[in-house]
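Engineer: Based on what follows, work out the 3D shape:
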Amino acid sequence: MKVLEHPARTVKPQGIGARVLRKEDQRHLQGKGNFIGNMTMPELNEVAFLRSPLAHARITDMRVPKEGAGRIFLRTDMPDALDIIADSTLPTYQVSAIPPLAHDKVRYVGELVAMAYAPTRAEAEDLTELVEVDYDDLPVYVDTDSAMKATSDFIHDEWKDNTFVTLKADTNFDELASQAEVVVKQKVSLGRQCMLPMEGMAVLAYWDHQADQLVVYAGTQVPHLVRTGLAEFLDMPQEQIRVISPDVGGGFGYKCILQREELCVAWLAKTFKKPFRYMEDRREHLIAGAVTREHDYEVTAYANKRGKVLALEATITINGGAYSVWPFTTGLEAGQAVGNLPGPYAFRGYRCTTRAVATNKPPFMPYRGVARTGVCFAIELTMNAIAREVGREDWEIRFENLVTPEQMPYVNVTNKHLDGGDYPASLRRALEMIDIEGIRARQQKGSPDGRLIGVGVGTYTEQSAHGTSVFASWGTPLVPGFDQAFVRITPDGGLEVRAGIHSHGQGMETSFAQIANDVLGIDFSRIKLVHGDTDRTPYSSGTYASRSLVMSGGAVASACKQLVPRMRKIAAHLLKSNDAAALEFRDGRFFALGQPGGEASVSIADVAEAWYLKPHLLPVDVDTGGLEISVGYKTKVDTGAFTYCSQAAVVAVDPHTGQIEILDYVVVEDCGIMVNPMIVEGQCIGGIAQGIGTAFYEETPYDEFGQPLASTLADYVMPGATEVPNIRFDHFETPSPNTEFGAKGVGEGGGIAPPAVLFGAVNNALQGLGVEMTQTPLTPHRLLTAIEAARHSGENSSTGTTGK
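Structural biologist: All right, here's what the predicted structure looks like:
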């Protein structure tokens, strides 16, 4: 591990930088987790939904049989549940209203049409099948081309076309593009994916008569945002709603919005004052949860003869599905795409148009890496194309264009404040780790099994913990501000930490305890994190955008630091010292130096005992705020802290079967000061596994009628243990100057680069065949089709004909 721009620091055994085992793993490994599916309570009813079989149709009539009365509900039965509307301040944005249940028309296969409840899920599903619905077919817009060409029968009748929003950027483009000696064009596209957390969407709601409160257990990343949304769309005061997020089995962005199923189940509990639960099954998720990654890019790079990019022009089209979700809207994906396409590169001319287009598919949601997987794929494959055009190695072009450490901090062409690091050094280290010279020699020699060896590289930035001004610029209806943490010393010297974020697998109970231990020295086992309950925690917009450790972790560190002066005054009184400032605080104790008879000290537990149990020992001027405090925190620069990373892969491609084996995969990550390197690596490995899925396996294709063609895990292919290689790591640590202890977010990073890196490696292996792959996922069928097309093209060229 290399520490950049930072003096040597001592890592405490349980503090920041220690590889401490995760606190939460014990209960999960012993089957003691508390998930919504584990919960039981008297009179609990299970909820099921009737879903649309058509992608675009008007509902002309709906009939509920008498035996379903009072247990089957249509939109007309829910007048006090409002449509979910995610508005935006972005110019050109068109608003879409999401009804809790469809009533005038359906806009994608799997859309909710009716709701039923019964003592069991099977009985509830039987009830939904009693509902009769008459549909009148409308034109189906599966792809963005057909949607943009439509002149009538728009997906939303009140719209002027089928485009949610169009965003543009233009900086110094004409001047710098005119100086180019080389012009390279590149088209790439990404297939639509599901997110597939281990636990699907889950919600349980009931009425607490004692508190006169609607209680909603939601498997969510954003409990406070869900409460805000439920209050708005159920027209209730927020104090009458309590949202609790227990253990959550993964989210990846799927659980960071208000889902219409959550609204419907909450409405049932509010209306009937009984408990109701809905658990999404896997087929529902595969049909209605195919909500991400579908981007198309047309990129033109303007460079000099060495491959130095002067200007970049791009058109990005995002298949946004049928609705704009609350609260982030499709503007988030579009804004991230136009803003992050330049990545880690230092060109100064830029022109980009990004369109989020409405189609008859499920609504687009933020997924791990929000737009950045797509922009990394596009910019990295463009860099490879430049390298081929100018006759240099892929990594040489990157060294030509990466922001250098001498330029840091660097404000790039889209006003991103890259806060530090050595991007070229990370790439150089990745090349060393895969032994690039050895790989080139192996390629020259050839493989005895006939497979083709290829190597790919990629460098990216991950904008983490971006805040108020950034989200405001994306026009979202809710904008994150200060994250707060509440900390309290317990009467026996333990520590209780309350934070408004929520974990869905990131190890926050461990990391936050390490942060508090680093400041206060309280034993790791004595520090408890309370999160996921709107009645017990301070407000936070939640866990997304790699923000939790930086924002809420920064608040925890700040709050713990602000407790020290309060305790110091009490400690000085207990030590009979007149100079509290002279006391040294280390490892959870206050020391009065130079005392007769040796060094005297008192512990945090001694101070707590005086405050809570023996107040007669307190000084008269004690701080009456006591040993608890709530502190708000946000980063010094609102555009966030920029993690960066270089990844490299070596693959073997069988040109006869289309099979691809990943022989080696290396990661050189710099996320600033790592609180727990083991957790960082775990996050990266999980992200890379998802990135391998994006690159080679995962896709939900649709037919011309908008029917999803991958509705089971027999059709929707995911990487397993045999498809994920042994991933090797090296770490740099460049502390961010803009965060509390130099940390940067890392939660999304692993999933950003793999498609770019792996496609680069495959294309490198296939360059002798004249094949370039640019569409995810890279299935054996697509690969063999491309190889066959290249072979025919070559044969036709040799006989003077043109291949088609």
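Engineer: going forward, measure contacts between C-alpha atoms and count neighbours the same way
Structural biologist: Will do.
Engineer: mind listing the strands for the stretch 201-350 of the chain?
Structural biologist: 202-208, 213-218, 241-244, 276-279, 295-303, 309-321, 349-358 (DSSP state E, counting those that start in this stretch).
Engineer: and these as a markdown table, adding mean neighbour count and distance to residue 655?
Structural biologist: A markdown table is the format used below for those (neighbours: other CA atoms under 10 Å; distance: least, CA to CA, whole Å):
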| stretch | mean neighbour count | distance to residue 655 |
| --- | --- | --- |
| strand 202-208 | 25 | 44 |
| strand 213-218 | 24 | 48 |
| strand 241-244 | 25 | 52 |
| strand 276-279 | 25 | 44 |
| strand 295-303 | 22 | 27 |
| strand 309-321 | 26 | 31 |
| strand 349-358 | 24 | 36 |
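Engineer: so which of those gets nearest residue 479?
Structural biologist: Among these, strand 241-244 comes nearest to residue 479, with 19.5 Å by CA to CA.
Engineer: Now residue 533: closest residue in space that isn't a chain neighbour?
Structural biologist: residue 244 (4.3 Å; CA to CA, 6 or more residues apart in numbering).
Engineer: Now the second one, please; I'll put the structures next to each other:
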Amino acid sequence: MTGAPPDTQAKGIGARLARKEDARFLSGRGEFVADIRRPGMLDVAFVRAPVAHARIVDIEKPEGWESLVYTMADMAEVKPIVAASKLPGFQKSEQYPLAKDKVRFVGEMVAMCVAPSRARAEDLAEQVFVDYEDLPVVSDMHAAANGTAEGKLHEHWDSNVFLETQVDNKAGIADDVVSVRRQLSTSRQCQVPLEGRGVVCWWDHRLNRLEMTSAAQMPHINRTGLAECLGLDEGQVRVVSPDVGGGFGYKGILLPEEICCAWLAMKLDRPIRWIEDRNEHLSANANCREHAYDISVHVERSGRLAGIDCDAIVDSGAYSSYPFSACLEAAQIGSILPGPYKMDSYSCHTRSAATNKPPILPYRGVARTGVCFALEVMLDIAARELGIEPFELRERSLVGPDDMPYTNITNKLFDSGDYIACMHRAVEALDWSGWRARQAETNGRKRIGLGLATFCEQGAHGTSVYHGWGIPMVPGYEQCNARVTTDGILELQIGAHSHGQSMETTMAQVANTVLGIDPEQVRIMHGDTGGSPYSTGTWGSRNAVMSGGAVAAACEKLADRVRRLASHLMDVAADDLIFENGGVVSGDRSRSMTLADIAHTWYRAPQLLPDDVDPAGLGLVAGYKMRPDMGTFSYATHACAVEVDTVTGAVKLLDYAICEDGGVLLNPMVVEGQLLGGLAQGIGTALYEEIPFDDEAQPLASTLADYMVPGAAEMPHLTIEHMETPSPFSTFGQKGIGEGGAIAPPAAITNAVNDALGGLGAEIHSVPISPERVIAALEAAHESD
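Structural biologist: The predicted structure follows:
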């Protein structure tokens, strides 16, 4: 079935099937980490550093309560977190669960306090005295990258740079080109899932293993890292991830808090819990997205993109987080900046700067949001230079449908699609010409602007891609354990875990497509390393392709076994049996048998089985890997209309349109939900969300009173158009699409704002586009007149 969509069924792939998960979530019966209680459980609060860079001279535990306070000296046998890369020149950091010798960012954990309640633990934490000796603070990524910062984060390093990369595919460019150059930036922000992080740990003496319940996207990866740090074998660690209230990459790393709670649970032989509060989340744990670009694009007079030159810096913070490392964000810029465009020449220099800020973490879209912003804003600037519409410029350089599959200038293999048609459908859905007419009528205080952004999203990255990064995690075969129970229920254990992707629904739809079983008779089991097959987990828009492929492979193998059994029991040739309505039917429809009947025979009436029956029965493990395993490429164009108030600087979204192509959609309704959620996050990046730091690297937005996130009132009218170009590489032609909604909005909205301000000579170069930045751009334009 590779490369072609299956027939659409009422409950199979392509159906808008209602989410199975919603019944428990909407009725308040979900189970999150904070809902879990264990007898004798104790709560933990952490003493966190109030300064960004300092030596720890002394830690004084409160008199009489010393046994309830722990420092790294008490945990001497615990190894630090090391997320190194084998890329040439990478400088590795060691992050101890509790700071050892010195602290490197505000909020770094220095001591752990334990008590019967979180409130009492916090009271105890306030009584811990830490004597700090201040060190020079590295707060600016440009100074860190350029070697002009006074301090050094890691004494054994040559510089404050984790990794420097260079991609150089430069070629000659004609003299008669339009070249534009700008310095662009995205601000540091937070992921802000509805549920923060949480950990509950205890030691199971019967099984002689550590039990950890954690709001984790990648339970098996957390188990591997935790076992390494604690000196346990992986069989002694079970990680269970229950319902997870949003992850977005934030819950895709090994946490220092997990190591601390696990160690303390073993030491005290008591269940230990830590639930993150929002202040910890905003000020210390959840930083992402801080990029700076010095970028030039070269465009021929015809509008064709000739080349790109870029120097990019990512503020990676103080440590390299496990498993993705500090290199992934900046190094990816070099490989994905060209996006879906053809060009003759390309060069990109990147640096991952180390600063006295929290470690930068993956966030929905990872580097793609930044590179889409940088390139797409520049293409609109070039279009204005040439006096043509932005979509006219893009259509002259986008990879065409006849080029597919296409290998681009950085050796990315695009599988399928029609990027040009997608862009034009988004433009039409917005009614671009109608908004242009309205724009011509409004040249006063409130000005209308139009913008768009096009991108492609590599999802379901394979072994070859991640092996090249040299980090502690390389995806391989995704597996599924499939079993039919005695009463005919299909149980599917997968290694990936859901934190909003509707996998309990979509994986059941895959099973329905292969076996004809009602999704209500399918039980998806995930998030438990004690039973699920090993997986690198949920990240990189991989589940529809990888987990979907594994479930399909397992169901197909199971179908072969069921056919053989049914053939004997029904006296019908196996090749003449069809799966439908939860059973098998003969080709002439004269005989049928339910899956429950077949299961009953296998488990409870084995005397009816043939002598040569497969003894493996109705349970099996199957694996899946894409060939080639370079990933799928979904893509989209976002187009929008905005209103800019030139007096207050306020930006209002008037209309928004998305045309996306995720290949064959497992469930279009689920895809639309992903797009809506991603769009909300992208609007936050574009207009509201920012954690500024002062010169001493103190965070200046540590509460939700200071950190703005969009709500329902900030969501614009939205039109969604679907294209479905099957991937020739995946099982059903599906592509990864989970991150796409968040990638384009900052670029599209910035382009619309710049379009509105273009007649005034003003231009926005940084997001979020706060009123202050709009007013500053207008004032700068006025001063330059």
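Engineer: about what we covered before: which one of the strands of the stretch 201-350 of the first structure lies closest to residue 733 of the first structure?
Structural biologist: strand 309-321 (28.2 Å).
Engineer: what's the closest one aligned against in the second structure?
Structural biologist: The alignment of strand 309-321 of the first structure onto the second structure (TM-score structural alignment) spans residues 305-317.
Engineer: residues touching residue 8 of the first structure, list them.
Structural biologist: Not one residue lies near residue 8 of the first structure by CA atoms under 8 Å, 6 or more residues apart in numbering.
Engineer: quick one, helices of the stretch 101-250 of the second structure?
Structural biologist: 118-126, 141-146, 219-230 (DSSP state H, counting those that start in this stretch).
Engineer: highest average neighbour count across those?
Structural biologist: Among those, ranked by average contacts under mean count of other CA atoms under 10 Å, first place goes to helix 219-230 (a mean of 23).
Engineer: To what extent does that helix diverge from the first structure after superposition?
Structural biologist: When the first structure is overlaid, helix 219-230 of the second structure sits 0.5 Å from its aligned residues on average, using mean CA distance after the TM-score superposition for the first structure.
Engineer: Show me what that helix is packed against.
Structural biologist: strand 237-240, helix 256-268 (3 or more CA pairs under 8 Å, 6 or more residues apart in numbering; DSSP states H and E).
Engineer: Of these, which stretch is the most buried?
Structural biologist: Taking mean count of other CA under 10 Å, strand 237-240 is the most buried of these, at a mean of 24.
Engineer: Quickly find the element holding the most centrally placed residue in the first structure.
Structural biologist: The first structure has residue 368 as the residue nearest its centroid, 3.1 Å off, counting by CA atoms, centre = their mean. Following DSSP states H and E, there is no helix or strand that holds residue 368 of the first structure.
Engineer: now do residue 778 of the first structure
Structural biologist: Judged by DSSP H and E, residue 778 of the first structure forms part of no helix or strand.
Engineer: Chain neighbours aside, what residue packs nearest to it?
Structural biologist: Here the residue nearest residue 778 of the first structure, using CA to CA, 6+ apart, is residue 696, at 4.6 Å.
Engineer: Show me the strands in the stretch 451-600 of the second structure, by range?
Structural biologist: 478-484, 490-494, 522-525, 577-580, 583-586, 592-594.
Engineer: which residues in the first structure does the shortest one match up with?
Structural biologist: This points to strand 592-594 of the second structure. Taking TM-score structural alignment, strand 592-594 of the second structure hits residues 601-603 over in the first structure.
Engineer: hmm, who's touching that stretch?
Structural biologist: Contacts for stretch 601-603 of the first structure (CA under 8 Å, 6+ apart): 571, 574, 575, 588, 589, 590, 591, 592.
Engineer: can we see that at 6 Å?
Structural biologist: By CA atoms under 6 Å, 6 or more residues apart in numbering, the surrounding residues in contact with stretch 601-603 of the first structure are 588, 589, 590, 591.
Engineer: Check the mean deviation of it from the second structure.
Structural biologist: So stretch 601-603 of the first structure averages 2.1 Å relative to the second structure (mean CA distance after the TM-score superposition for the first structure).
Engineer: Can you give me the buried ones in that stretch?
Structural biologist: For stretch 601-603 of the first structure, the neighbour count (16 or more other CA atoms under 10 Å) marks 601, 602, 603 as buried.
Engineer: The residue lying farthest from the centre of the second structure and residue 485 of the second structure: what is the separation?
Structural biologist: In terms of distance from the mean C-alpha position of the second structure, residue 607 ranks first, at 51.1 Å (CA atoms, centre = their mean). Noted for residue 607 of the second structure: a distance of 18 Å to residue 485 of the second structure, by CA to CA, to the nearest Å.
Engineer: can you give me the helices in the stretch 351-500 of the second structure?
Structural biologist: Going by DSSP H, counting those that start in this stretch, the stretch 351-500 of the second structure shows helices at 367-386, 390-395, 419-430, 432-440, 463-467.
Engineer: quick check: the first one aligns to which part of the first structure?
Structural biologist: If I follow you right, that is helix 367-386 of the second structure. Residues 371-390 of the first structure are where helix 367-386 of the second structure lands, counting by TM-score structural alignment.
Engineer: Give me the residues contacting the matching stretch.
Structural biologist: 186, 333, 336, 337, 341, 393, 394, 397, 752, 756.
Engineer: just the buried members of the residues you listed?
Structural biologist: Buried among the contacts of stretch 371-390 of the first structure (16+ other CA under 10 Å): 186, 333, 336, 337, 341, 394, 397, 752, 756.
Engineer: count of neighbours near the closest residue to residue 2 of the first structure other than its chain neighbours?
Structural biologist: Nearest residue to residue 2 of the first structure in three dimensions, chain neighbours excluded: residue 732, at 4.6 Å (CA to CA, 6+ apart). Other residues within reach of residue 732 of the first structure, judged by other CA atoms under 10 Å, total 22.
Engineer: mind checking the longest helix of the first structure?
Structural biologist: helix 548-574 (DSSP state H).
Engineer: tell me the average deviation of that helix from the second structure after fitting.
Structural biologist: Using mean CA distance after the TM-score superposition for the first structure, the mean distance for helix 548-574 of the first structure is 0.9 Å.
Engineer: what does that helix correspond to over in the second structure?
Structural biologist: Taking TM-score structural alignment, helix 548-574 of the first structure hits residues 543-569 over in the second structure.
Engineer: cool, and stretch 655-674 of the first structure?
Structural biologist: The aligned range for stretch 655-674 of the first structure is 646-665, by TM-score structural alignment.
Engineer: Stretch 120-137 of the first structure too?
Structural biologist: Stretch 120-137 of the first structure maps onto residues 117-134 of the second structure, going by TM-score structural alignment.
Engineer: now stretch 735-747 of the first structure
Structural biologist: The aligned range for stretch 735-747 of the first structure is 726-738, by TM-score structural alignment.
Engineer: I'm done for today, thanks for sticking with me.
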